[in-house]
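Asker: Predicted model, plus sequence, below.
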Amino acid sequence: MNRRRFLQTTSVTASGLLLSFSVPARNAMPAAGFSPNALLRIDTDDTIRIILNKVEMGQGVWTTLAMLIAEELDCDWASIRVENRVITGPHLDESIFALSTGGSDTIRSEFDRYRMTGAIARTMLVQAAARRTGVPAAQCRTAGGYVLAGTSKLSYGSLASDASRLPVPRVGLRARKDWKLIGRSPLRLDVPDKVNGKTQYGIDIHFPGLLTAVLERCPVFGGEVRSFDASGALRIPGVRKVVQVPGGVAVVADHTWAAMQGRKALLIAWNFGEIKNPDSTELIGQYRQVAGQPGIRGQSGGRCKPGMAACRRDF
């Protein structure tokens, strides 16, 4: 595999090796500057931390992306720790390192990047072990988070500081036949924290002055509020204000429970407009009626039929 352009920033800290990386996707044009898209950190206690720029929303990317790095890093899976957080520092572009998830493209876009990062880190650790022991790097091998150099067995954490001082090496990726993790289904890394309540969601965030609002929406699409009585809602302890908004009424309160109780106490008269009292049978009948009418042409261009007739081969 041809070497891709890397930005590697290593630093020696009390924790060990800090490795940031950016690997352009295959066939990507060289950019004027590079910005890290993930961070791999190996602590002196052999903990391996992978900080991701993809948000775990139940689709399993925390585990899968960690597997990609671990496959090439050849580490102990139990030593992996994964987290999402905004990364700051003199070598990092926060506008690029934004937490995001969308388009079902996490693995498609990151498959080679993350494996390459693990391969580079493993090679640097092997080189560090070779320098320390005097055993040629070609005669060293890795297994379960250790470098085996002759009679020496050196943990990744013990080599982290030395490895951080080395230049970026040229590396290749393991062949599919040599994969040990990719293609398997290990226990997901995000599940324990979700089960024990440690995971923080947006709804868990609180800061001074934060209020909660809930909406009572019109039960009919396109309907509006004709009038409402907020007196009952305002008697609920914790309710601050009741406000009419397009399509409904909002109850603003000190916390979720008060807001929800205030919403239950609202008295609202709705204007359903043309829909009146729709039901599924009525709507299906309307759909069938519309389906039997001539459609509306949204766009017309080109000469499809002559073009198809002139084709030498149909697919």
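Answerer: Everything's here; your move. Numbers count the residues shown, from 1 in each chain.
Asker: Please make it C-alpha for all contacts and neighbour counts, starting now.
Answerer: OK.
Asker: Strands along the stretch 151-300 of the chain, start to end?
Answerer: 152-155, 212-217, 224-229, 239-245, 248-253, 267-271 (DSSP state E, counting those that start in this stretch).
Asker: Report the buried residues of the third one.
Answerer: Along strand 224-229, the positions that meet the burial threshold by neighbour count (16 or more other Cα atoms under 10 Å) are 224-225.
Asker: for the first one, same thing?
Answerer: Buried residues in strand 152-155, defined by neighbour count with 16+ other Cα under 10 Å: 153-155.
Asker: cool, and stretch 44-58?
Answerer: 44, 46-56.
Asker: for comparison:
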Amino acid sequence: MHFDPQVVEAARSSMPKNLLALMDRAQGATDSGADDAIDGAGGFARRTFLKVTAASGFALGAFPLAATAQGAAAAAPAGLKPFEQPSAFVRIDADGIVTVTINRLDFGQGVQTGLPMILAEELDADWSKVRSVHGDANPAYVDPAFGMHITGGSGSIKNSYTQYRELGARTRAMLVGAAAAQWGVDASALRTSNGFVVGPGGKKLGYGALAEAAMKQPVPEKVVLKDPKQFRLIGKPTGRLDAKAKSSGRQDYGIDVRLPGMLTAVVARPPVFGAKLKTLDDSAAKAVKGVKAVLRVPTDRGGEGVAVVADGYWAAKQGRDALKAEWDNSG
């Protein structure tokens, strides 16, 4: 399978400079070999094309950035995997706002609320101050059961329930540790309640005031989770975090993103896994106003598809609809 150097160069000439820089940097890091062969002097490797097109939306700002990393003093235990470390999932601002990064897409099934609720339960956070953002392509945001980025199969809560409980419990332990250090008392003498660490005599410190110090605390590998009888969020009537924005039309979706020089690609995929193109007539697609390039691209399980790149979704879709493709399903 080969990418036509002319259409590749045409696509590159219309791409934003920062996307080109990402592709060139990724190209420099690719291994040599047949699978990474470069199509033409101005082209790029097949694997690089997939890697960068998958990641570029995040790098260009289509999704919120992940939570800020912990300070250098807060080294996570070697036994913790990336998806078990609070630094990638929890950000606490000075005003006490807790932002939870979710490892799924929300298609209306409610994980934008459900996963933060699970974490907030163990964290003992003030629910009125909890927010959520989507994660990116970072390995921390893979499905812990499958080890890949995936949303589907009713697996969001099933596979991440314990994960998010433990993330909340680890964050809570670090906040308690920071308060204990500040007050000079044993952590066992402290408790948490609704966004505060409560000490002897009823004195309190808010999570926002403790956040910076807490992120320098050691990350506990083992944590004790709540008895479900203690739950105050899980299983209780709780408003969705995204309800207001979605019901008022203020929610931004991927299709709403507009960036300078941004292009949109849609892919014509084979009818079965592994199928390759036998013939392709893309002349009508290229004639659609706004279409910049038509590219043959690898798809899942060794298959082949056709990406239509245009200056907007509608032009890209019309271009895809105009393709005349015949597929070889024998492979």
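Answerer: Cool, got the structure. The shown structure was predicted, so the numbers you read here are calculated from the model rather than taken from an experiment.
Asker: Superposing both, give me the TM-score.
Answerer: Taking TM-score structural alignment, normalised by the length of structure 1 as the basis, the two superposed chains have a TM-score of 0.55; 227 aligned residues with a Cα RMSD of 4.7 Å.
Asker: Same list, the buried residues of stretch 44-58 of structure 1, but as a markdown table with secondary structure and distance to residue 172 of structure 1 please.
Answerer: A markdown table is the format used below for the buried residues of stretch 44-58 of structure 1 (DSSP: H, G, I helix; E, B strand; the rest coil; distance: Cα to Cα, whole Å):
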| residue | secondary structure | distance to residue 172 of structure 1 |
| --- | --- | --- |
| 44 | coil | 26 |
| 46 | coil | 24 |
| 47 | coil | 24 |
| 48 | strand | 21 |
| 49 | strand | 23 |
| 50 | strand | 21 |
| 51 | strand | 23 |
| 52 | strand | 23 |
| 53 | coil | 24 |
| 54 | strand | 25 |
| 55 | coil | 28 |
| 56 | coil | 29 |
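Asker: Near the aligned residue in structure 1 for residue 227 of structure 2, how many other residues are there?
Answerer: Under the alignment (TM-score structural alignment), residue 227 of structure 2 pairs with residue 175 in structure 1. By the criterion of other Cα atoms under 10 Å, residue 175 of structure 1 has 7 neighbours.
Asker: and residue 175 of structure 1, what does it touch?
Answerer: Contacts for residue 175 of structure 1 (Cα atoms under 8 Å, 6 or more residues apart in numbering) come out as none.
Asker: and the single longest helix found in structure 1, how far from structure 2 on average?
Answerer: With secondary structure taken from DSSP state H, structure 1 has its longest helix at helix 106-133. Following the fit onto structure 2, the mean deviation recorded for helix 106-133 of structure 1 is 1.1 Å by mean Cα distance after the TM-score superposition for structure 1.
Asker: And that helix, what does it pack against?
Answerer: helix 61-73, strand 141-143, strand 146-149, helix 156-163 (3 or more Cα pairs under 8 Å, 6 or more residues apart in numbering; DSSP states H and E).
Asker: give me that answer again for 7 Å
Answerer: Packing partners of helix 106-133 of structure 1 (3 or more Cα pairs under 7 Å, 6 or more residues apart in numbering; DSSP states H and E): helix 61-73, strand 146-149, helix 156-163.
Asker: Turn the buried residues of stretch 44-58 of structure 1 into JSON lines, columns for distance to residue 120 of structure 1.
Answerer: Conversion of the buried residues of stretch 44-58 of structure 1 to JSON lines gives the following (distance: Cα to Cα, whole Å):
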{"residue": "44", "distance to residue 120 of structure 1": "18"}
{"residue": "46", "distance to residue 120 of structure 1": "17"}
{"residue": "47", "distance to residue 120 of structure 1": "18"}
{"residue": "48", "distance to residue 120 of structure 1": "15"}
{"residue": "49", "distance to residue 120 of structure 1": "16"}
{"residue": "50", "distance to residue 120 of structure 1": "14"}
{"residue": "51", "distance to residue 120 of structure 1": "17"}
{"residue": "52", "distance to residue 120 of structure 1": "17"}
{"residue": "53", "distance to residue 120 of structure 1": "19"}
{"residue": "54", "distance to residue 120 of structure 1": "21"}
{"residue": "55", "distance to residue 120 of structure 1": "24"}
{"residue": "56", "distance to residue 120 of structure 1": "25"}
